[in-house]
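Prediction below, plus the sequence it came from.
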Amino acid sequence: RPSNSASEEKQYKLDFDYETNLPFIKKIEFGGRGTDFSTKGYGYGGYIIDGGTNDYSTADDTVIYTNAVNSTATILSTQTADQTSPTAASAAYTTGYWSTTETWSRAFSNAVFSQAMTQLPDAFYYGGGSLPSTWLYPNFNQVAQYLDTSHFNLNNLTTTTGNDGKTYEQIPYQIQEQTDALYLKFNYEFPLFDYDVVGNFGWRRVHTKTTGTGAQTRSETYAATNGGTSTTYVLSNSIASMTKDYTVWLPSFNVGLWLQPNKLSARAGFAQLMARPRMDYLMPTVSCTTDNSPDANGEFDEPSCSAGNPNLKPYRANQYDLSFEWYPNSDTQLSLGLFYKDIKSFYVSSRTLIGKVDVYGDGVLYNYNTYINGQGAKISGLELTGKTALTWLPGVFSGFGVDANYTYQEAKDVELYSTLDGSPLPFPGLSKSSSNLTVWYDKGPINARIAYNYRSKYLSSAADTSGQPVFKEPTGYLDGKVTWKPGPKGLQLFVEGKNLTKEEEVSTAGDIRLIEQGYFGRRFFMGFTYKY
């Protein structure tokens, strides 16, 4: 299944500073910036131009080729002669892809598999008890020499022909995002009761325009009457486009002063925030399937749709900050930060089952999975930070230092509810507790650091395909790096380790239902850089 995509991004930026020398306003900053990002791609194409009068037959369909190629080998135990060349090859419009069929004897197929299967060179799953630590994987180049790969090309990637003899364009994946922003900021400074007060205030105007094109597909699956493979009929295909255009104004205000000169400072701030959803979340793509193939118990899966959401709103919030920083000496900093976010809207970064929807207005209800907005939340928390260089230690030990950070936050009034029972859900992606601890060394040619990062459990999806909310379990990662750099220029060598404690990532739905368990390995890197 070949694919091809091309992306282009243009950026511009223009900034001005004006020194006023006024008693209150010391400097004015203003300017603008903009981006124009576009991408267009083709992947597994092919679609129905006209479904004909019979929705459940492909005989009267007007269809086009996809760029996919299927090459099938049939193994027969009674076949004694090795047939290593195709016995049939056709451009199968009805199946939508180029197909070839070959017949191999059991002996020949065993010989192919024995030379094609390769064991992973490294163990993958550590600490799994009796579970295999690795597995076999196929070397496709070894198999390809025995199959017909003459149609493995890009001939039908962007344009192709239909069974009516006409040429059609494949459905592209196409999206463009254009942004422009203007800002105006005033920097001020003035004395107040023997304190020097500094800060700034201003506004940003941000305009965003997003356009996209995608495919909308409706299909039904039926079991074969003879017990064979089920057949999926595409009832309709169409190309849909969307345009989303909005402008927001974002004010901000910051103030700071030294409560004790060079020892204790205080800062406060307010800002309105905005974050755009990913462009592919907004795509007007919809794929709906009705499964009429019963399982072993005679039950049917409910009709379902997977879709983008062109009406998805950006993240919007009012943020308030207050912090105090204390410098007991030139090597140490301690700080306490308090924050509060009044979130007006947010989006969930995974598709969520929103309920049953009559998508086509014909009474068929589909379990509709798409990206959704939450309408509000209030997050409050605190952050403790400490940094110190242990220069008071003797000799070579004076190069050590420690950085530590702890954050606690909680969300209230989250307008997000379980689709199963209506119970309230926590704010997506929000861990109540997170922390990091770094021990570092920087003296002479040696620079080294080892860091531990932890975050507590959080909601990753409001609803999976069964409607259950999905949570990520707590994780803690230990990483380290040692660099040898004899000078600011020249050769530098480093050794780095990732996930030294072999941490896993686990997703669950409820207390006992495991959704996903991922292990990304303990990894080591060696390398060098050269600066001149």
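It's in.

Could you use CA atoms for every contact and neighbour count after this?
Will do.

Any idea how far the top strand by length along the chain is from the middle of the chain?
Counting by DSSP state E, the longest strand found in the chain is strand 231-260. Here strand 231-260 shows a centroid-to-chain-centroid distance of 15 Å under the convention C-alpha atoms, centre = their mean, to the nearest Å.

Which SSE is immediately downstream of that strand?
strand 264-275 (DSSP states H and E).

Return the list of helices and strands in contact with that following strand.
strand 231-260, strand 315-329 (3 or more C-alpha pairs under 8 Å, 6 or more residues apart in numbering; DSSP states H and E).

Which of the residues in it are classified as buried?
264-274 (16 or more other C-alpha atoms under 10 Å).

residues in contact with that strand?
Here strand 264-275 makes contact (C-alpha atoms under 8 Å, 6 or more residues apart in numbering) with 250-259, 314-327.

could the helices and strands packed on strand 264-275 go into TSV alongside distance to residue 115 and mean neighbour count?
Formatted as TSV, the helices and strands packed on strand 264-275 follow (distance: least, C-alpha to C-alpha, whole Å; neighbours: other C-alpha atoms under 10 Å):
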stretch	distance to residue 115	mean neighbour count
strand 231-260	34	16
strand 315-329	53	18
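
can you put those in TSV and add distance to residue 155?
Shown next, in TSV, are these (distance: least, C-alpha to C-alpha, whole Å):
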stretch	distance to residue 155
strand 231-260	22
strand 315-329	42
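
where do the helices sit along this protein?
Taking DSSP state H, the helices of the chain run over residues 106-116, 140-144.

still on that earlier bit, can you tell me which of the helices and strands packed on strand 264-275 is nearest to residue 278?
strand 315-329 (11.1 Å; C-alpha to C-alpha).

just checking, what packs against that closest one?
strand 264-275, strand 332-347.

before we move on, the earlier item: and of the helices of the chain, who's closest to residue 191?
Among the helices of the chain, helix 140-144 sits nearest to residue 191 (C-alpha to C-alpha), with 73.9 Å.

ok, residues contacting the closest one?
Applying C-alpha under 8 Å, 6+ apart, the set of residues contacting helix 140-144 is 112-113, 115-116.

Need the buried ones from these selected in ChimeraX.
Buried residues within those, by 16+ other C-alpha under 10 Å, are selected in ChimeraX with:
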select :112,116
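
TSV for the contacts of helix 140-144, including distance to residue 75?
Listed next are the contacts of helix 140-144 as TSV, based on distance: C-alpha to C-alpha, whole Å:
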residue	distance to residue 75
112	12
113	12
115	17
116	16
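
export the helices and strands packed on strand 315-329 to CSV and tack on distance to residue 511?
Output for the helices and strands packed on strand 315-329, formatted as CSV (distance: least, C-alpha to C-alpha, whole Å):
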stretch, distance to residue 511
strand 264-275, 33
strand 332-347, 25
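
Got another one to weigh against that:
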Amino acid sequence: MHAKIKLPATASLLALLSAASLPLSAKTTPTPPKDEIPADEKIVDLEVFEVKGFRSSLSSAAEIKQSSATIVDSIVATDIDKLPDINASYALSRVPGVQLAHTFSGLGGNGAVTIRGLNQITNTLDGRQVITPGGIANGTAGVGVGQRTFDYSQIPSALIAGIDVYKTAAANQIDGGLGGLVDVRMRKPSDFAEGYGGGITAGTSYSALRDKNEQNYNVFFNASKKTEGFGKIGLLVALSDITTPWREDAISIGNPVASSTATTGVPTALISSGYNVNSSYGEFKTEGFNAVLEWQPNQSWQFYVGYNPNKWRNIQDTVQFVTALSAANVVPGSGTMFGGSSTAVRSATFANVTGTAYGFTRDLENKLEMFNAGGRYKAGDLTVKFDANHYTSSNRFYNNLVFASVNIPSLTYDLAGDIPSVRIAGVDLQDPTGYRLNQVNYRLFPSNTEGKAARIDAEYNIQKGFLSKVAAGIRYSATTSDNYPTGLFLGSYSFSPSNNLLSQYPGQWGPSPIKDFYTGYSEPQIPLYLTGSTAVMRDANAFYKTYGATNTPDTSATVNRLSLFDIEETTTAFYVMPQFAGLIGGYRIDGNIGLRAVETKEDTNGFQGANSASAVPLNLQTSYWNYLPSFNGRIHFTEQLSLRTAVSKTITRPNFGSLSPSLTLNANPVNPALNSGSQGNPDLKPIRGTNFDLSLEYYFNKSDLVYLAGFRKEVKGFISSFSEQRTYEGVTYVISTSKNLNPATIQGFEAGFQKFFTFLPKPFDGFGLQSNFTYVDSSTPTTVTGAGTVDTPLTNLSRQSYNIVGMYEKGPFSARVAYNYRSDFVTGFAYFVNTGLLRQTMLGYGDLDASLNYDITKNIQIAIQAVNLTNKLRYQVYGSKQVPSNIYLDGRQLMASVTLRF
């Protein structure tokens, strides 16, 4: 369609708010009647152009950015089921200043989202805070419980209207986001014109590495109507069921250890402590439903109710072969150095190596169910909004496995080349007589969250003088987090010499199903090995009985009370936020200044003791206030050029799991030196930040802009993990816990540009470009066992990241090519006695994606999407490629769909 939009030059933030909550609406805000426009707000005529597809999406995002009182970047879906990327996580990675860690072939999972270097962010769904309590922690599956993060993969992208990333704070934002706030907006009936409409999208997803495809569909219906006596009523119902196959191959190299005999004349040569290969494969299953009913009986009142149940599952099988290498079994003088000043051994031969073959199931499941209701009352200059919601969110991580060992007389690895290579001799890894079964394991990591919240927000338009509006509100929330019913449950059954032969369990062991490991690469790897069948593993009791276990999870499981925790957190927040607009020195300025005061009460329950039998209940209660001032100001040099400035204080409360007083002990039956445990710290304090932001923005027209932003965050109380040895009942464990550290500084800048080249001759006037660049520098004290406290960059933070998106849109055809790159980033630290402090680093990598859309008619559209076109490897190293840690191959993903509308 063609449109000439008229907007107030200082369109208020509230004019763009949805009726439900704080975040901005995806649709274009209608121009208010002239008698409702404050006298100090002028009408700006924006350029006339065709609004559709990518351009419509970018125009809406630019409008949100320009009209907001805070610094915000947005992604807006081009249509009801057309988020620009395959999922919300991929879409978020396009936002300047946002970085995500790859998880599960880069397609799903809560991959450590950061905004300008900080992963302590507030996550909301239609303005309502929501939490995924467990699952992925910093890119590692199954280790996180009691988290405050949100897994964006569990919301089907087809149901999303847009995503807003707020980088500066305002008093009316929900507190708790040290780095910012991310809001996922769902569709509402009022997003559409009066009448009815609907459609269905059917498609398929294909994994090239897996060589498998799955079918998908999305269905939606919306209707709205004005009646004579009942007012206006609207209904939207949307359903999505998406299954995506995936596979990831990985080569893992053990941490380096010193060897004085590997290479003659190099007493400090570093050899690898293992050479491991594994393939993981499975399906992501995302099921979502969104229902919203809106009713406007008259001009003064509006009401709504909504229901959002969503479920995300990753059904994963893993086959793995692990070798244990050491200085003791290296063949003296067999090592070859890389040369130069490097002390790393490029290749070496080892004798009498123990190899271990595994079969795993590693299933993750997120469930979210949210109910909400609220409305709006407007009388003259007063607007009051009210909203209440209740949600339950759970995560389950199931990890079942069996493993068997085999002796390898000779193993030689070579770390040169694109990927390392390995050769073995003296054993046939497909001969079952060489293996001996070790153990069957069953593991369950449960985590649950329940949240209730209610808020009232009021705004009064003063319309006279410099003070234009006053906003105030109150919000109450109660959130519980626990790991019931079992806590971290680890069950095991060890084989005795009388029942550890593979031949005693026919049909349960066979050749690995992965026959093309690292397809496309010719370097030799571990030859085809035997692995345990995963077919029976998802029924834990049947799995145990298959291997003749005398105990099963149902019959022998006793809940370790030391691992349990139950925390209830209530917050009561009040805010007041005057807004101003006027002229100073001939320049128009606007903004807000506010104060948010929030009281937090923690009721922490757990157990303490030397063992589960002697565990005694423990209850701790704390209460504290935080006062969070904020200022957001903007000066308009012209109607197109403006400068923003923002100063604020923000907090993030510790993860619930980190606050737990409970103690978890994990004994290792094979190697007691690897006994481990974890315990929270109820004395942890919130992390506090002081934030400074500047942003210079120039808008060519409604969709085209260029901007440069700088930021600095001074953070106190970062929470750092550390480990220490403790002895319980005569057994020593390495216990992981945490404490607050001071201080940390994060600073950097962002630059962005987007434009459609309408000045070019036809047909080239359909081209457009979107690009952005982010630089972030950080320093924080980190506690590492054995190394003490050292200053390091924040983990999972790249110094540089950028996006380049090329677009073409003309008539019924549109195409998009997007490249996302992030530079090296630290993933963790470890201290080893003979090598000192080692920094694990993921080397920089980029992803190239593309999509094509064609409108056969106005009611029929076909779409093709491709992910990871370059099929690049991802390298994780101990400092350099000469000392590798992990190399990942994810493979390409292809999607195709047909959409029918009515």
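Alright, I've got the coordinates. Just so you know, these numbers come straight off a predicted model, no measurement behind them.

picking that back up, from the helices of the first structure, which stretch is densest packed?
Mean neighbour count (mean count of other C-alpha atoms under 10 Å) peaks for helix 106-116 among the helices of the first structure, with a mean of 15.

helices or strands up against it?
By 3+ C-alpha pairs under 8 Å, 6+ apart, helix 106-116 of the first structure packs against strand 69-76, helix 140-144.

for the ones you listed, which one sits closest to residue 244 of the first structure?
strand 69-76 (36.5 Å).

if we can go back for a sec, please name whichever of the helices of the first structure is nearest to residue 3 of the first structure.
helix 140-144 (18.4 Å).

and the closest one, how far from the chain's centre?
Distance, centroid of helix 140-144 of the first structure to centroid of chain: 32 Å (C-alpha atoms, centre = their mean).

Repeat that for stretch 32-45 of the first structure.
17 Å.

Stretch 426-443 of the first structure now?
21 Å.

The closest residue to residue 700 of the second structure other than its chain neighbours and residue 770 of the second structure: what is the separation?
Residue nearest to residue 700 of the second structure in three dimensions, not counting chain neighbours: residue 640, with 6.7 Å by C-alpha to C-alpha, 6 or more residues apart in numbering. Distance of residue 640 of the second structure to residue 770 of the second structure, computed by C-alpha to C-alpha, to the nearest Å: 19 Å.

and what of residue 688 of the second structure?
For residue 688 of the second structure, the distance to residue 770 of the second structure - C-alpha to C-alpha - is 34 Å.

which residue packs closest to whatever residue of the second structure lines up with residue 318 of the first structure, ignoring adjacent ones?
Aligned by TM-score structural alignment, residue 318 of the first structure pairs with residue 690 of the second structure. Nearest non-adjacent residue to residue 690 of the second structure, counting by C-alpha to C-alpha, 6+ apart: residue 649, 4.6 Å away.

Could you find the counterpart of the residue nearest to residue 700 of the second structure in the first structure?
Here residue 640 of the second structure is matched to residue 263 in the first structure, going by TM-score structural alignment.

How about residue 456 of the second structure?
Using TM-score structural alignment, residue 456 of the second structure lines up with residue 14 in the first structure.

Contacts only, for that match.
31-33.

now residue 31 of the first structure: how far from residue 316 of the first structure?
23 Å.

Can you name the residues that contact residue 519 of the first structure?
125, 502-505.

what's the most distant pair in the residues you listed?
Top of the distance list for those (C-alpha to C-alpha): 125 and 505, 13.1 Å.

Between these two, which is the more surrounded one?
Higher neighbour count among residue 125 of the first structure and residue 505: residue 125, with 17 against 14, using other C-alpha atoms under 10 Å.

nearest spatial neighbour of the more buried one, skipping sequence neighbours?
residue 133 (4.7 Å).

got the contact list for the one you found?
By C-alpha under 8 Å, 6+ apart, the neighbours of residue 133 of the first structure are 123-126.

do the same with residue 356 of the first structure
So residue 356 of the first structure contacts 365-368 (C-alpha under 8 Å, 6+ apart).

Which residue is the nearest non-sequential neighbour of residue 433 of the first structure?
The nearest residue in space to residue 433 of the first structure (C-alpha to C-alpha, 6+ apart) is residue 408, at 4.7 Å.

Could you do residue 482 of the first structure as well?
Here the residue nearest residue 482 of the first structure, using C-alpha to C-alpha, 6+ apart, is residue 448, at 4.2 Å.

residue contacts, the equivalent of the one you found over in the second structure?
Alignment note: residue 448 of the first structure maps to residue 815 in the second structure; criterion TM-score structural alignment. When contacts are counted by C-alpha under 8 Å, 6+ apart, residue 815 of the second structure touches 807-809, 850-853.

and which of these is nearest residue 837 of the second structure?
Checking those one by one against residue 837 of the second structure (C-alpha to C-alpha), the nearest turns out to be residue 850, at 41.0 Å.

Disregarding residues adjacent in the polypeptide, which is nearest to that closest one?
In space, residue 850 of the second structure is closest to residue 817, 4.3 Å off (C-alpha to C-alpha, 6+ apart).

Show me which residues of the helix or strand residue 311 of the second structure falls within are buried.
For residue 311 of the second structure, the element it lies in under DSSP H and E is strand 301-324. Across strand 301-324 of the second structure, burial judged by 16+ other C-alpha under 10 Å covers 301-324.

burial count for residue 126 of the first structure?
14.

where's the nearest residue in space to it that is not next to it in sequence relative to residue 498 of the first structure, distance?
Setting aside the residues directly before and after it, residue 126 of the first structure is nearest to residue 133 in space (C-alpha to C-alpha, 6+ apart), at 6.2 Å. Applying C-alpha to C-alpha, the value for residue 133 of the first structure to residue 498 of the first structure is 19 Å.

Repeat that for residue 403 of the first structure.
For residue 403 of the first structure relative to residue 498 of the first structure (C-alpha to C-alpha), the value is 19 Å.

repeat for residue 89 of the first structure
49 Å.

Residue 142 of the first structure now?
34 Å.

same thing with residue 113 of the first structure?
36 Å.

what's the answer for residue 470 of the first structure, then?
Counting by C-alpha to C-alpha, the gap from residue 470 of the first structure to residue 498 of the first structure is 26 Å.

Looking at the second structure, name the residue matched to residue 277 of the first structure.
Per TM-score structural alignment, residue 277 of the first structure is aligned with residue 654.

what's around that match, how many residues?
For residue 654 of the second structure, using other C-alpha under 10 Å, the count is 23.
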